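>>> need the 3D shape of this:
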Amino acid sequence: MKSAIVLAAAIVMAMPVVSVPSVADAQVLIGRGRSAPARRARPAPPRLTEAEENQLWDAQSEVDTIDGQVADVRAAGETQGSLTPEQQAYLDAQAARRAELEAVITRLEAKKNR
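Predicted coordinates for the structure are as follows:
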């Protein structure tokens, strides 16, 4: 019996050491074949400058203001029965200004979302 234990111990000690590489070892081994370090990606430039962001906020705020003013003038026109020529001219001017602002908003939001 004693010889069997000694024989088993001798066999275990004579076996080569087997090691399994860990994930960290595998990552190091993969990088060895590179001749040059990998280039880092450039950070994306900001979509809008601070001035453009302010312009966007201002345009959106002004559109809201125009919408409120137009609603007030239309409500006044309904109570009078019809709009006066001055009120109609005011509404036309506000509609043109709102269209300009909407174009600015659309352009800046498209740039922001690119």
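>>> please count neighbours and contacts with C-alpha atoms only from this point.
OK.
>>> for stretch 103-114, what is the distance to the chain centroid?
The chain centre lies 14 Å from the centre of stretch 103-114; the measure is C-alpha atoms, centre = their mean, to the nearest Å.
>>> buried residues in that stretch?
Val104, Ile105, Leu108, Glu109 (16 or more other C-alpha atoms under 10 Å).
>>> now the helices for the chain?
Taking DSSP state H as the test, the helices found in the chain are 2-14, 23-31, 50-80, 85-112.
>>> looking at the ones you listed, which is closest to Pro43?
Comparing the helices of the chain by their distance to Pro43 (C-alpha to C-alpha), the top pick is helix 85-112, with 15.7 Å.
>>> and this one, so I can compare the two:
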Amino acid sequence: MRVLVALLTLATAVPVVGISTTADAQVLTGRGSPRASSRPRAQPPRLSPAEQQQLWDAQDTVADLNGQIEAIQEQGAAAGGLSAAQRAQIASHTTRRNEAQATVDRLVAKRGA
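Presented below is the predicted three-dimensional model:
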């Protein structure tokens, strides 16, 4: 009986030694490779000089038309209401502004910023 107890004590006191398997070796070899997050990202396509100029022109147009719309609205408010001609001007400016803003949005999305 003492021999059996001694063998059990010895068996539990010995550390378990594991043998690496092929799957462990495959996992361990990937440790030195760069992570997906550390790889450089692809840069968004740059705008051509003509597209960049188009973007600036469209941004200027949007700002100018916004200023004109505000001025017409202020004139209408001072006069007690917008006239039919002023409403038509605002509608025309709004249409042109929306077209220019669509160009700005498209080029900004292409640029990626």
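>>> any idea which of the buried residues of stretch 103-114 of the first structure is closest to Glu52 of the first structure?
For these, the nearest to Glu52 of the first structure is Leu108 (7.2 Å; C-alpha to C-alpha).
>>> surely the closest one meets Glu52?
Yes: between Leu108 of the first structure and Glu52 there is a contact under C-alpha atoms under 8 Å: 7.2 Å.
>>> now do the same for Ala23 of the second structure: helix, strand or coil?
Here Ala23 of the second structure is recorded as helix under DSSP: H, G, I helix; E, B strand; the rest coil.
>>> tell me how many other residues crowd it.
8 (other C-alpha atoms under 10 Å).
>>> distance of it relative to Trp56 of the second structure?
57 Å (C-alpha to C-alpha, to the nearest Å).
>>> and if you look at Glu70 of the second structure?
21 Å.
>>> what is the burial count for the residue lying closest to Ile69 of the second structure once chain neighbours are set aside?
Nearest non-adjacent residue to Ile69 of the second structure, counting by C-alpha to C-alpha, 6 or more residues apart in numbering: Ile90, 5.8 Å away. Ile90 of the second structure: 21 surrounding residues under other C-alpha under 10 Å.
>>> alignment lookup: Ile90 of the second structure to the first structure.
Aligned by TM-score structural alignment, Ile90 of the second structure pairs with Leu91 of the first structure.
>>> surely Arg46 of the second structure touches Arg111?
Yes: the pair Arg46 of the second structure and Arg111 passes the contact test of C-alpha under 8 Å, sitting 5.7 Å apart.
>>> to what extent does stretch 85-103 of the first structure diverge from the second structure after superposition?
Mean deviation of stretch 85-103 of the first structure from its aligned counterpart in the second structure after superposition (mean C-alpha distance after the TM-score superposition for the first structure): 0.5 Å.
>>> and that stretch, how far out from the chain middle?
34 Å.
>>> quick check: buried residues in it?
Gln87, Leu91, Gln94, Ala95, Arg98, Leu101, Glu102.
>>> just stretch 53-71 of the first structure next, same as before
By 16+ other C-alpha under 10 Å, the buried positions in stretch 53-71 of the first structure come out as Gln55, Leu56, Ala59, Gln60, Val63, Ile66, Val70.
>>> so can I have CSV of those residues showing distance to Met13 of the first structure?
Output for these, formatted as CSV (distance: C-alpha to C-alpha, whole Å):
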residue, distance to Met13 of the first structure
Gln55, 78
Leu56, 76
Ala59, 81
Gln60, 80
Val63, 84
Ile66, 89
Val70, 93
